[in-house]
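> predicted model, plus sequence, below.
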Amino acid sequence: MTIRSLLVAAALLSTPALAQDAGTPAPADAGAKPAPQKSETVKATLKDAQGKDVGEVTMEQAPRGVLVRGALMNLPPGEHAFHIHETGKCDAPDFKTAGGHFNPTKKQHGALSPKGQHAGDMPNLHVGQDGKVQFDVIIPDLKVKSLLDKDGSAVVVHAKLDDYHTDPTGDAGGRIACGVVEKAE
């Protein structure tokens, strides 16, 4: 089973509302069922240190968190940490202007941390030999609105994998791609 399949399966199991019909407007004679509301969506277009496009990530408000979807390319093959960072600024070449991990609840880093994890911690990405990866993942208990605070937020891909426990970064290495989170049009 691929990483993508595992992430999708985990998301569906942890958030049953995603597996339900999002709703189709009912015919006029079927009663007064309101049309579904468009959920809040943001996006980040990621670039590498040379300014080369590496793809886009969208984040959509879901009933129990945020659904993160992405298609990335032009990345080094292998495992890479993937996080939301606290500041919406991506100055190359090191992207340190994105600040630390998005962590409004002041928890420790990593899915394996007994004290919880940062709201911006996400599963590692497995980039294929072709430099591409696609993914869907749910970040529970996160609100899209919180990513658009006064200093914004950014999505960052790291050089190494996240070990899921070393605080504060997961020993993920340097930042190799970054994108500022913005409202989707």
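Structure's in. What do you need? Numbering: from 1, shown residues only.
> going by C-alpha atoms from here, please, whenever you check contacts or count neighbours.
Fine.
> so which strand or helix has the residue nearest to the spatial centre of the chain?
Closest to where the C-alpha atoms of the chain average out (CA atoms, centre = their mean) is V68, at 4.5 Å. Here V68 sits within strand 65-72, counting by DSSP states H and E.
> list the buried ones in the following helix or strand past that strand?
Downstream of strand 65-72, the next assigned helix or strand under DSSP H and E is strand 78-80. Under the neighbour-count criterion of 16 or more other CA atoms under 10 Å, strand 78-80 has 79-80 buried.
> put this next to the first one:
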Amino acid sequence: MKLFAVAAMAALPLLASCSTASQLPTERLGSATVSLSNGVPAGTAQLLATGDIVSLTVAVSGIPAGPHGFHLHTTGRCERPGFQSAGGHLNPTGEGHGLEDDDGSHLGDLPNLVAQSTGLTTKTVMLRGTRQMILTELFDQDGTAVMIHADPDDGTSEPSGNAGRRIACGVLKRS
């Protein structure tokens, strides 16, 4: 049943990419398989673009119910058990941390995910910046990781929102 739920969630971005003749086409730019800290695959992350707007859709299962910090990390490595190899938040412009920061958030700051009591969650977020800047930063020499934390990001604490340990990680790969 879990495998079916993950497969169904993974198909959501494909359905979202359908467009009519009057809409801009959606292009798949990259994806990641997101795995739990025990190595079990939990779902996917899809990087999509419509014109200059870039979005990231994550669909995962098997995480504890409730809110979780959700970030892009500087290095495309997800070595278990703690995913420390992914480095810190992706912050190419040196901005302060947090969606509540007066000067705005950085590229790696994403809204918290909220998992249902079943452990399922899906979320689509629009990334900050131009398409070219985002692609340059995400697919640089050492890549980028999508990270889910045990606790919610508090939106203000430097440098990472006090979101706790890293519980799921995926390496973005260019399509």
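Everything's here; your move. What you see is a predicted model; the values in this text were computed from it and never measured.
> which non-adjacent residue is nearest the residue mapped onto S39 of structure 1 from structure 2?
The alignment partner of S39 of structure 1 in structure 2, by TM-score structural alignment, is E27. Nearest-residue entry for E27 of structure 2: A49, 5.2 Å, with adjacent residues in sequence omitted and distances by CA to CA, 6 or more residues apart in numbering.
> hang on, that neighbour is in a strand, isn't it?
Yes. Looking at A49 of structure 2 with DSSP: H, G, I helix; E, B strand; the rest coil, it is inside a strand.
> tell me the contacts of it?
For A49 of structure 2, the contact set (CA atoms under 8 Å, 6 or more residues apart in numbering) comprises 26-29, 55, 131.
> residue in structure 1 paired with it?
In structure 1, A49 of structure 2 lands on Q61 (TM-score structural alignment).
> how far away is its match from L125 of structure 1?
Going from Q61 of structure 1 to L125 of structure 1 by CA to CA, to the nearest Å gives 21 Å.
> next, L12 of structure 2: secondary structure please.
Applying three-state DSSP: L12 of structure 2 is helix.
> and the strands in structure 2?
If DSSP state E is used as the criterion, the strands of structure 2 fall at 26-36, 41-50, 53-60, 66-73, 109-115, 121-126, 145-149, 166-171, 173-174.
> in structure 1, what residues pair with the fifth one?
Translated: strand 109-115 of structure 2. The aligned range for strand 109-115 of structure 2 is 121-127, by TM-score structural alignment.
> can you list the residues that contact the matching stretch?
3, 75-84, 101-102, 109-111, 133, 135, 137, 139, 161-162.
> in it, what counts as buried?
Result for stretch 121-127 of structure 1 [16+ other CA under 10 Å]: buried residues 121-127.
> tell me how many other residues crowd the nearest residue to A7 of structure 2 once chain neighbours are set aside.
Distance criterion CA to CA, 6+ apart; nearest residue to A7 of structure 2, sequence neighbours excluded, is G43 at 7.9 Å. For G43 of structure 2, the neighbour count with other CA atoms under 10 Å is 28.
> correct me if wrong: G43 of structure 2 contacts L36.
No. Look at G43 of structure 2 against L36 with CA atoms under 8 Å: they stay out of range, at 9.3 Å.
> if we can go back for a sec, buried among the contacts of A49 of structure 2? Make that a PyMOL selection.
In PyMOL, this line selects whichever of the contacts of A49 of structure 2 come out buried by 16+ other CA under 10 Å:
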select buried, resi 26+28+29+55+131
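> tell me which of the contacts of A49 of structure 2 you also see in structure 1.
Using both residues aligned by TM-score structural alignment, their matches' CA atoms under 8 Å, structure 1 keeps these contacts from the contacts of A49 of structure 2: 27-29, 55.
> which residue numbers in structure 2 go with the longest helix seen in structure 1?
In structure 1, taking DSSP state H as the definition, the longest helix is helix 3-14. For helix 3-14 of structure 1, there is no aligned range in structure 2, judged by TM-score structural alignment.
> to what extent is the residue lying closest to V57 of structure 1 once chain neighbours are set aside buried, counted in neighbours?
Nearest residue to V57 of structure 1, sequence neighbours excluded (CA to CA, 6+ apart): G70, at 4.2 Å. For G70 of structure 1, the tally of surrounding residues (other CA under 10 Å) stands at 17.
> I figured G70 of structure 1 hits K132, correct?
No. Contact criterion CA under 8 Å: G70 of structure 1 and K132 do not qualify, at 10.4 Å.
> and L47 of structure 2, what does it touch?
28-31, 54-57.
> out of the residues you listed, the closest to A11 of structure 2 would be?
Checking the contacts of L47 of structure 2 against A11 of structure 2 by CA to CA gives T57 as the nearest, at 10.8 Å.
> how near is that closest one to C169 of structure 2?
Taken as CA to CA, the span from T57 of structure 2 to C169 of structure 2 is 14 Å.
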